[in-house]
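Q: From the sequence below, what's the structure:
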Amino acid sequence: MNNAIFMDRDGTINVDKSYVYNINNFFFIENVIDAMVILKKMNFFLIIVTNQSGIARGLFTKDDFLLLTKWMIFYLRLHHVHIDAIYFCPHHSKGIVKKFQRTCLCRKPNPGMLLDAKQRFNINMTNSYMVGDTENDMLAGQSAGIGTNVLVCSGKETTKKSQSTANWIIKSLAFLPNVIKIHKNTKPI
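A: Model prediction:
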């Protein structure tokens, strides 16, 4: 079985500027690319799981999202980062684009995207991590059976409730490789 780092996108990988859908507004959070390089060297699958309700809300199109995603993958490859998969949910129950207006199992806090990846890549969820900046990210990780849910403080403001749903709270994804190494080298007394 494989171990994975499941990552939210906006607020975790890139600066969350509210409905980011074009290259001009996409900025990687400082040092996250370096962290992804290290995580790949640690033999983790890197899987992005992102809610993109802006599609259902009519703020941008699925094609806009896919174009930005292709650019992001290309940019990360230039920096020696291979993303194993990207799952996205374009749905929202209050969307105005009929095609995407619905309640679904893939929209976080539901675990659908994570469970699809588990099956596709034979992921050991207990030894995997969900990294995100919201309570919904943490709840999706819990529902999918993720062993360690990591709340980052680089996106949305953390609340006591979101903090209570996390196993770890760190400043940014950039710190994850070191935190994993520390925890793996810490033995109970």
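Q: contacts, neighbours, all on C-alpha from now
A: Noted.
Q: Grab the longest helix from the chain for me.
A: Using DSSP state H, we find that the single longest helix of the chain is helix 62-78.
Q: in the chain, which spans are strands?
A: Per DSSP state E, the chain carries strands over the ranges 4-7, 45-51, 85-89, 129-132, 148-152, 168-170.
Q: can you tell which of the ones you listed is closest to residue 118?
A: For these, the distance to residue 118 is smallest for strand 4-7, at 8.9 Å, taking C-alpha to C-alpha.
Q: Helices of the chain, start to end?
A: So, for the chain - with DSSP H - the helices run 32-41, 62-78, 112-121, 135-143, 160-164, 176-185.
Q: Let me have the strands of the chain in JSON lines, adding distance to residue 31 and mean neighbour count as columns.
A: Converted to JSON lines, those look like this (distance: least, C-alpha to C-alpha, whole Å; neighbours: other C-alpha atoms under 10 Å):
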{"stretch": "strand 4-7", "distance to residue 31": "15", "mean neighbour count": "26"}
{"stretch": "strand 45-51", "distance to residue 31": "16", "mean neighbour count": "23"}
{"stretch": "strand 85-89", "distance to residue 31": "20", "mean neighbour count": "19"}
{"stretch": "strand 129-132", "distance to residue 31": "15", "mean neighbour count": "29"}
{"stretch": "strand 148-152", "distance to residue 31": "13", "mean neighbour count": "25"}
{"stretch": "strand 168-170", "distance to residue 31": "14", "mean neighbour count": "17"}
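Q: Now render these as CSV, adding distance to residue 79.
A: Converted to CSV, the strands of the chain look like this (distance: least, C-alpha to C-alpha, whole Å):
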stretch, distance to residue 79
strand 4-7, 18
strand 45-51, 14
strand 85-89, 17
strand 129-132, 21
strand 148-152, 22
strand 168-170, 24
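Q: The ones you listed: which one's closest to residue 111?
A: Per C-alpha to C-alpha, nearest to residue 111 of the strands of the chain: strand 45-51, 9.8 Å.
Q: Let's see this one next, to set against the first:
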Amino acid sequence: MPYDASRIVILDRDGVINRDSEAYIKSLEEWQPYPSSIEAIARLTRAGLTVAVATNQSGIARGFYDEATLSLMHAELRRRVQEAGGNIAHIAYCPHGPGDACDCRKPLPGLLEQIREALGLDNLKGSWMVGDSLRDLQAGEPMGCRPVLVRTGKGSQTEAKGVGLEGTLVFDDLAGFTDWLLANERP
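A: Sure, this is the predicted structure:
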């Protein structure tokens, strides 16, 4: 079944799906989803939307954890979402640090380009980009994504700065956005 870009929701991970930490999420034990986020993802999926994840994981480049540990976290995320009746179509991650000159670290759009390719789309115009930081939203701009800021994670601080949020929808958390989207989106 071909994907419809306007029915794709791209989520940042840390601070949107799970609690964030200034010390990085370095293990499966430290990966703690927000109570309502797993069900929100499942609700989006059950409503016929496609959910993908785009996440910077510079803790790998910094030596705090490895890709095998990240895979365990993502397997647990997928397991919990599937258990709730949902699905994550693709998880794109950037393992690089800020100085690595890659094209995938948000605010660059490389992770969204990976998602676009994985889903076999010509573009992501009209997709939703949900994040808790300005760089999440900036990654979606050149791809034509509609920006959504959640106040979880670093979202409240991002909102308080008020810079670069023109045209951005703001919600308390992923569940709040999901409630709004499912009430306002046409199938």
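Q: To which residue of structure 2 is residue 91 of structure 1 aligned?
A: In structure 2, the residue matched to residue 91 of structure 1 (TM-score structural alignment) is residue 96.
Q: next one: residue 104 of structure 1
A: For residue 104 of structure 1, the aligned residue in structure 2 is residue 102 (criterion: TM-score structural alignment).
Q: distance of the match of residue 91 of structure 1 from residue 104 of structure 2?
A: Distance, residue 96 of structure 2 to residue 104 of structure 2, by C-alpha to C-alpha, to the nearest Å: 8 Å.
Q: Excluding chain neighbours, give the residue nearest to residue 167 of structure 2 in space.
A: Leaving aside its chain neighbours, residue 167 of structure 2 sits nearest to residue 147 (7.4 Å; criterion: C-alpha to C-alpha, 6 or more residues apart in numbering).
Q: Now the terminal residues of stretch 158-165 of structure 2, how far apart.
A: From its first residue to its last, stretch 158-165 of structure 2 covers 9 Å (C-alpha to C-alpha).
Q: Who are the contact partners of the nearest residue in space to residue 156 of structure 1 that is not next to it in sequence?
A: Counting by C-alpha to C-alpha, 6+ apart, residue 156 of structure 1 lies nearest to residue 133, which is 5.9 Å off, once chain neighbours are set aside. Listed by C-alpha atoms under 8 Å, 6 or more residues apart in numbering, the contact set of residue 133 of structure 1 reads 8, 11-12, 151-158.
Q: Pretty sure residue 3 of structure 1 sits against residue 47.
A: No. Contact criterion C-alpha atoms under 8 Å: residue 3 of structure 1 and residue 47 do not qualify, at 10.5 Å.
Q: Against residue 69 of structure 2, how distant is the residue opposite residue 25 of structure 1 in structure 2 once aligned?
A: Matched to structure 2 by TM-score structural alignment, residue 25 of structure 1 sits across from residue 30. Note on residue 30 of structure 2: its distance to residue 69 of structure 2, by C-alpha to C-alpha, is 11 Å.
Q: Share the number of residues neighbouring the match of residue 91 of structure 1, please.
A: Residue 96 of structure 2: 19 surrounding residues under other C-alpha atoms under 10 Å.
Q: what's the answer for residue 43 of structure 1, then?
A: 12.
Q: Trace it over to structure 2, please.
A: Checking TM-score structural alignment: residue 43 of structure 1 goes with residue 48.
Q: Apart from its chain neighbours, what residue comes closest to residue 81 of structure 2?
A: Sequence neighbours aside, residue 38 is the residue nearest to residue 81 of structure 2 in space, at 5.5 Å (criterion: C-alpha to C-alpha, 6+ apart).
Q: what do residue 30 and residue 69 of structure 2 both touch?
A: Common neighbours of residue 30 of structure 2 and residue 69 (C-alpha under 8 Å, 6+ apart) do not exist.
Q: what lines up against residue 17 of structure 2 once you look at structure 1?
A: Residue 17 of structure 2 maps onto residue 13 in structure 1, with residues paired by TM-score structural alignment.
Q: Any buried residues in stretch 29-47 of structure 1, and which?
A: Of the residues in stretch 29-47 of structure 1, 29, 32-40, 44-47 count as buried by neighbour count, 16 or more other C-alpha atoms under 10 Å.
Q: would you turn the residues you listed into TSV with distance to residue 177 of structure 1?
A: Shown next, in TSV, are the buried residues of stretch 29-47 of structure 1 (distance: C-alpha to C-alpha, whole Å):
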residue	distance to residue 177 of structure 1
29	15
32	10
33	12
34	10
35	6
36	8
37	10
38	7
39	6
40	10
44	11
45	13
46	13
47	15
